[in-house]
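This is the structure alone, sequence omitted:
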């Protein structure tokens, strides 16, 4: 039975068997039986990591250890509010912060990113409205039917838990944006996320 550790662009954390390209960390979200509680974060340094680093191995959802979260790809991780890890993805971390335009301690940036992505107390995802013409490639938005879509290669790619569906035409006008503003700025300024377009 799959564990509840697969993060969606909408911020939901699902139990789904599909494997993720990248892993993330928001602190300890599970109990000793491996079940998630109500909380969706325990700190503000939400990172996005590779799944294989220095041959480190650890059992998933070990009691008292951080909850391993997984993402289909980096565009999903950015939409969910994560940034590249400074340890296992150092070059990407530097490129991301440079594209964002942040200088100084990363803890200050994490505070700003947290304010842009999260609704406190209800553990919800903060979203905003924008015109489609103002959004860079790598952004996630919601359709009227509530389906998250990735803007990539001048098309919209609907996303389901198992991966991307065949591309459709981009809509025109205002849409609900999932990717938080700091990451939108990184995308506008040339940060290239890892995108795994294999269709389900």
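Right, received. Where do you want to start? This structure is a prediction, so every number in the text was calculated from the model and none was measured.

okay, CA-based contacts and neighbour counts for the rest of this
OK.

Could you say which helix or strand holds the residue nearest the centre of the chain?
Geometric centre of the chain, nearest residue: residue 77, 1.8 Å, by C-alpha atoms, centre = their mean. Applying DSSP states H and E as the criterion places residue 77 in helix 74-79.

got the contact list for that helix?
Helix 74-79 is contacted by residues 7-11, 21-22, 48, 71, 83, 138-140, 150, 178-180, 183, 193-195 when judged by C-alpha atoms under 8 Å, 6 or more residues apart in numbering.

Please compare the first structure with the one that follows:
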């Protein structure tokens, strides 16, 4: 039976047999029976490679961090995660550079500062609503308020999201809002200033 360790674009911890392409970490969220008992145990929500330096252990081991899984990086960013500095160092450097340009006028930023702001941004109360998606960059994920469908924005098209992959793309002009922007505001600015989210193959 699948474990409860798959993350949707709203940051919820769900159950799905789909594995995804990235792993994540919010601290130890499970008990010894591998049941989720907390949504977060740390401010830094990161995304990691599925494999790194041949490190292996049973998933959701007792008193170890909870392995979380994402369809792709766009999903992880929407959920409020950012790249890990250890196993995804090149992505970490690129994200922090774009984040600093978009949010701090190009100033160098520290992980603690970014994590503090992203913690604030990923609160449901901070998510913005919009009727128009024209000004949002590729890689953002939005939720249609009427249907509840989540969409990836890419090349002026909407790609419906699921744990297994993206569905058939629709022209942005064919779907009317309003929408909720799931990707945190500070991350949207990083995407607007050069960061490119890695996408599941079904979107490309």
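It's in. Please read all numbers here as calculations on a predicted model, not as lab measurements.

thinking again about what came up before, from residue 21 of the first structure, how far out is the residue nearest to the centre of the first structure?
Using C-alpha to C-alpha, to the nearest Å, residue 77 of the first structure is found at 10 Å from residue 21 of the first structure.

same thing with residue 158 of the first structure?
In terms of C-alpha to C-alpha, residue 158 of the first structure sits 18 Å off from residue 21 of the first structure.

The two - which one has more neighbours?
With neighbours defined as other C-alpha atoms under 10 Å, residue 158 of the first structure and residue 21 compare such that residue 158 has more, 21 against 16.

Looking for the alignment partner of residue 110 of the second structure in the first structure.
By TM-score structural alignment, residue 110 of the second structure lines up with residue 105 in the first structure.

Show the contacting residues for its match.
Counting by C-alpha under 8 Å, 6+ apart, residue 105 of the first structure has no contacts.

Contact partners for residue 17 of the first structure?
1-2.

make that residue 85 of the first structure, sorry
Each residue near residue 85 of the first structure by C-alpha under 8 Å, 6+ apart is listed here: 47-49, 92-93.

Try it again at 7 Å.
47-49, 93 (C-alpha atoms under 7 Å, 6 or more residues apart in numbering).

And the corresponding residue of the second structure for residue 118 of the first structure, how far from residue 30 of the second structure?
Per TM-score structural alignment, the equivalent position to residue 118 of the first structure in the second structure is residue 123. Residue 123 of the second structure is 21 Å from residue 30 of the second structure, where distance means C-alpha to C-alpha.

Looking at those two, which is more packed in?
Legend: neighbour count by other C-alpha under 10 Å for residue 123 of the second structure and residue 30, higher for residue 30 (22 against 15).

Give me the three-state assignment for residue 117 of the second structure.
Assigned state for residue 117 of the second structure: helix (three-state reduction, DSSP: H, G, I helix; E, B strand; the rest coil).

so what sits against both of residue 77 and residue 21 of the first structure?
residue 71.

quick one, strands of the second structure?
Remark: strands assigned in the second structure by DSSP state E are 4-7, 13-15, 22-25, 46-48, 68-70, 82-83, 129-130, 141-144, 150-154, 157-160, 170-171, 179-181.

Could you dump the ones you listed into TSV and include distance to residue 118 of the second structure?
What follows is the strands of the second structure, written out as TSV (distance: least, C-alpha to C-alpha, whole Å):
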stretch	distance to residue 118 of the second structure
strand 4-7	17
strand 13-15	18
strand 22-25	15
strand 46-48	11
strand 68-70	18
strand 82-83	9
strand 129-130	18
strand 141-144	16
strand 150-154	20
strand 157-160	25
strand 170-171	30
strand 179-181	14
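
Let me know which of the ones you listed is tucked in deepest.
Sort the strands of the second structure by mean neighbour count, taking mean count of other C-alpha atoms under 10 Å, and strand 68-70 sits at the top with a mean of 28.
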